[in-house]
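> pasted the sequence and its predicted model underneath.
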Amino acid sequence: MSNGKTRVPSGQKFRTEQGIAAIKDGIKQSHNSSSETFSPKPSWLRAKMPGGARFEAVRHNVKEHRLSTVCQESHCPNIGECWSNGTATIMLMGSVCTRACRFCAVDTGNPKGWLDVDEPENTAKSVELMGLRYIVLTSVDRDDLADSGAAHYAACVSAIKARTPQVIVEALTPDFDGVEEHIELVVDSGLQVFAQNIETVRRLTHPVRDKRAGYEKTLRVLLTPNSTVLTSSPKPVLWWA
């Protein structure tokens, strides 16, 4: 098993800096995945190499405050465009997810209750230093926690709004196992947008999503927030509450 300080190939087991056993990119190696080949992307689909003063400032702050970003963990090709325009997506509660959706590149494992107690304050400091106008907070699923991480998530939102009340906060959350009390805890933390990815159509939900997720569960989550918060599902349905 590799450690978290070396570059780990997709599908290989490794340990994070916190000692959590995980599978890199959440993909288990198989004959099909290891022998798969890819053609070059067409020119119109290729993103520009990230760079520039603002991009470097965001990258420096992410590293300094030990933050995880979905931009990096999901290998998003649009990272340069977003970071250079003052928009970032911070991934809360670590970089290891307890679920293993087939389309997702986030590492999979069991954090066994681990949380970074300094994350709310570090996240708030980083948002302030980066001068962000709009921040998206997402997170891994944390089925290992009694509240699925709702209290920690809410603490991060509250810390950001306390330092930079002018920043618009969007919470692109996990489903918190559909527990209304936990969802409302996050919704009432001071955010402006509550979002939940439905990912795909009902028919394809369980072939591509983890068995603990659900099409109907996601719809119930989206219907929970009160009327003062914009509620949306970026993929593929938009809901207004």
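Perfect, I can see it now. Numbers count the residues shown, from 1 in each chain.
> every contact and neighbour count from this point should use C-alpha atoms.
OK.
> the helices in the chain, which residues?
31-35, 53-64, 70-73, 79-84, 119-130, 150-163, 180-187, 205-208, 215-223 (DSSP state H).
> of the ones you listed, which approaches residue 113 most closely?
Ranking these by distance to residue 113, with C-alpha to C-alpha as the measure, places helix 150-163 first at 11.8 Å.
> list the contacts for residue 83?
Shown in contact with residue 83 (C-alpha atoms under 8 Å, 6 or more residues apart in numbering): 54, 55, 58.
> another structure for you, compare them:
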Amino acid sequence: MAKQDVYIRKPEWLKTRINTNKSYQGLKKLMRDKKLNTVCEEARCPNIHECWSERKTATFMILGDTCTRGCRFCAVKTGLPNELDWGEPFRVAESVAIMGLKHVVVTAVARDDLNDGGAAVFAETVRAIRRENPGCTIEILPSDMKGDYESLHTLMDSKPDIFNHNIETVRRLTKRVRARAMYDRSLQLLQRVKEIAPKTPTKSSIMVGLGEEKEEIVQAMDDLLAHDVDIMTIGQYLQPTKKHLKVERYYHPDEFAELKEIALNKGFRHCEAGPLVRSSYHADEQVSQASAQRRINYMKGYEEQSDKKIDFTLEAINKN
């Protein structure tokens, strides 16, 4: 077997069981009925049940299911996207209400075919969620929109609670890992958000296991801090198919704990690091104090109106 065909066996701490219980099936049916996509499903996230059912958070993927870029780590399909769906923002907002979410992350496929990169639909989705779910906090995770700052203003006018944009990997590996993306352009985007909305927490994420060195990870931390990023997440890269980049190394949980400690000591306000950590993992804990209080006040009123837990079974979803 040629060296490039050798695949490293997953360690025990990365082996998870997929739970397709009635709750999962009901939520999946809701997404299909509303013609919506979630990264939770597309990426087969191992944290899907904890986030959807226990923490009441979810990550919606808008602007269709087809990306104009072909990043070598990502399983989302690439091609020519469909026309914009202006009914999508309302369907996302409606689903957030049905699921009773307290925090929602809205991401999107890259839409380089659009002049604004999809910013207008993105912004309308944030507004629709807030209209229908005033107590829900909102995090956005857009593409770099080709560095167009007018589009960024359009997006930030919707006043999200957190702005997230991932650098994905260290500087040296960016060209190999990300398609049409630039390390410095991503950093500049994060910096510009702070100029537009100084009080909005900014966030970024990297995957490890792609061949980076520890010193490069630490440098990425310094680069993010130099551009006023508040929150960092670090997770293990997992190869989605044999066509994607292979895993060069699996990091032990102790190594993630060390990276988290380094990040916090350097000055990040919050850091999540672990083998199964993804960009939106425990995202509900990372909003600003003001946003969190708004959510808490609303949820208290919501819970006083009903002492029932939201039922995600197929029977309950069918009633909606």
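Okay, I see it. These numbers were taken from a predicted model, which means no experiment stands behind them.
> so what number do they get for TM-score?
Put the two chains on top of each other and the TM-score (TM-score structural alignment, normalised by the length of structure 1) is 0.78; 206 aligned residues with a C-alpha RMSD of 2.2 Å.
> circling back to that earlier point, which one among the contacts of residue 83 of structure 1 gets closest to residue 193 of structure 1?
Comparing those against residue 193 of structure 1 with C-alpha to C-alpha places residue 58 closest, at 22.3 Å.
> burial count for the aligned partner of that closest one in structure 2?
Correspondence of residue 58 of structure 1 to structure 2, assessed by TM-score structural alignment: residue 27. The burial count assigned to residue 27 of structure 2 is 22, neighbours taken as other C-alpha atoms under 10 Å.
> one more: residue 293 of structure 2?
14.
> again, but for residue 167 of structure 1
18.
> go on, residue 115 of structure 2?
Number of residues near residue 115 of structure 2 (other C-alpha under 10 Å) recorded here: 12.
> how about it, what's its match in structure 1?
Using TM-score structural alignment, residue 115 of structure 2 lines up with residue 146 in structure 1.
> that older thread, closest one to residue 94 of structure 1 among the helices of structure 1?
In terms of C-alpha to C-alpha, the element of the helices of structure 1 nearest to residue 94 of structure 1 is helix 119-130, at 9.3 Å.
> so how far is the closest one off the chain centroid?
Centroid separation between helix 119-130 of structure 1 and its chain, computed with C-alpha atoms, centre = their mean, to the nearest Å, is 16 Å.
> check which residues of it are buried.
Using 16 or more other C-alpha atoms under 10 Å as the test for burial, helix 119-130 of structure 1 gives 119, 120, 121, 122, 123, 124, 125, 126, 127, 128, 130.
> swap in stretch 61-79 of structure 2?
61-78.
> same check on stretch 128-136 of structure 2?
Going by 16+ other C-alpha under 10 Å, stretch 128-136 of structure 2 has these buried residues: 128, 129, 130, 132, 133, 134, 135, 136.
> my read is that the fifth one contacts residue 95, right?
No. Counting by C-alpha atoms under 8 Å, residue 133 of structure 2 stays clear of residue 95, with 10.1 Å between them.
> trace residue 205 of structure 1 over to structure 2, please.
Using TM-score structural alignment as the criterion, residue 205 of structure 1 maps onto residue 174 of structure 2.
> isn't that match up against residue 180?
No. Checked against C-alpha under 8 Å, the pair residue 174 of structure 2 and residue 180 is beyond contact range at 9.6 Å.
> nearest residue to residue 186 of structure 1 in space, please, no chain neighbours.
residue 154 (4.7 Å; C-alpha to C-alpha, 6 or more residues apart in numbering).
> count of neighbours near the one you found?
Neighbour tally, residue 154 of structure 1, other C-alpha under 10 Å: 22.
> so how far is residue 188 of structure 1 from it?
As judged by C-alpha to C-alpha, to the nearest Å, residue 154 of structure 1 and residue 188 of structure 1 stand 8 Å apart.
> what do those two both touch?
Contacts common to residue 154 of structure 1 and residue 188, judged by C-alpha under 8 Å, 6+ apart, are absent.
> what's the farthest-apart pair in the buried residues of stretch 128-136 of structure 2?
128 and 135 (12.6 Å).
> which residues does residue 54 of structure 1 contact?
Here residue 54 of structure 1 is in contact with 83, 84, 85, 86 (C-alpha under 8 Å, 6+ apart).
> which of those residues lies at the shortest distance from residue 141 of structure 1?
For these, the closest approach to residue 141 of structure 1 (C-alpha to C-alpha) belongs to residue 83, at 24.2 Å.
> what does the closest one correspond to in structure 2?
Residue 83 of structure 1 maps onto residue 52 in structure 2, by TM-score structural alignment.
> what does residue 170 of structure 1 align to in structure 2?
Aligned partner of residue 170 of structure 1 by TM-score structural alignment: residue 139.
> gap between that match and residue 254 of structure 2?
Here the criterion is C-alpha to C-alpha. By it, residue 139 of structure 2 lies 29 Å from residue 254 of structure 2.
> higher neighbour count, those two?
Taking other C-alpha under 10 Å, residue 139 of structure 2 and residue 254 do not tie; residue 139 has more neighbours (26 against 11).
> residues contacting the more buried one?
Contact analysis of residue 139 of structure 2 by C-alpha under 8 Å, 6+ apart lists 103, 104, 105, 106, 160, 161, 162, 163, 164, 283.
> just to revisit the earlier point, relative to residue 220 of structure 2, which of the buried residues of stretch 128-136 of structure 2 is nearest.
residue 136 (31.4 Å).
> please look at the closest one and residue 105 and confirm they touch.
No. Using C-alpha under 8 Å, residue 136 of structure 2 is not in contact with residue 105, being 10.4 Å away.
> who wins on neighbours among the contacts of residue 54 of structure 1?
In the contacts of residue 54 of structure 1, the most neighbours by other C-alpha under 10 Å go to residue 83, 24 neighbours.
> from residue 187 of structure 1, how far out is the residue nearest to residue 186 of structure 1?
Distance from residue 154 of structure 1 to residue 187 of structure 1, by C-alpha to C-alpha: 8 Å.
> can you check residue 42 of structure 1 too?
Counting by C-alpha to C-alpha - residue 42 of structure 1 and residue 187 of structure 1 are separated by 41 Å.
> and if you look at residue 79 of structure 1?
Separation of residue 79 of structure 1 from residue 187 of structure 1 (C-alpha to C-alpha): 27 Å.
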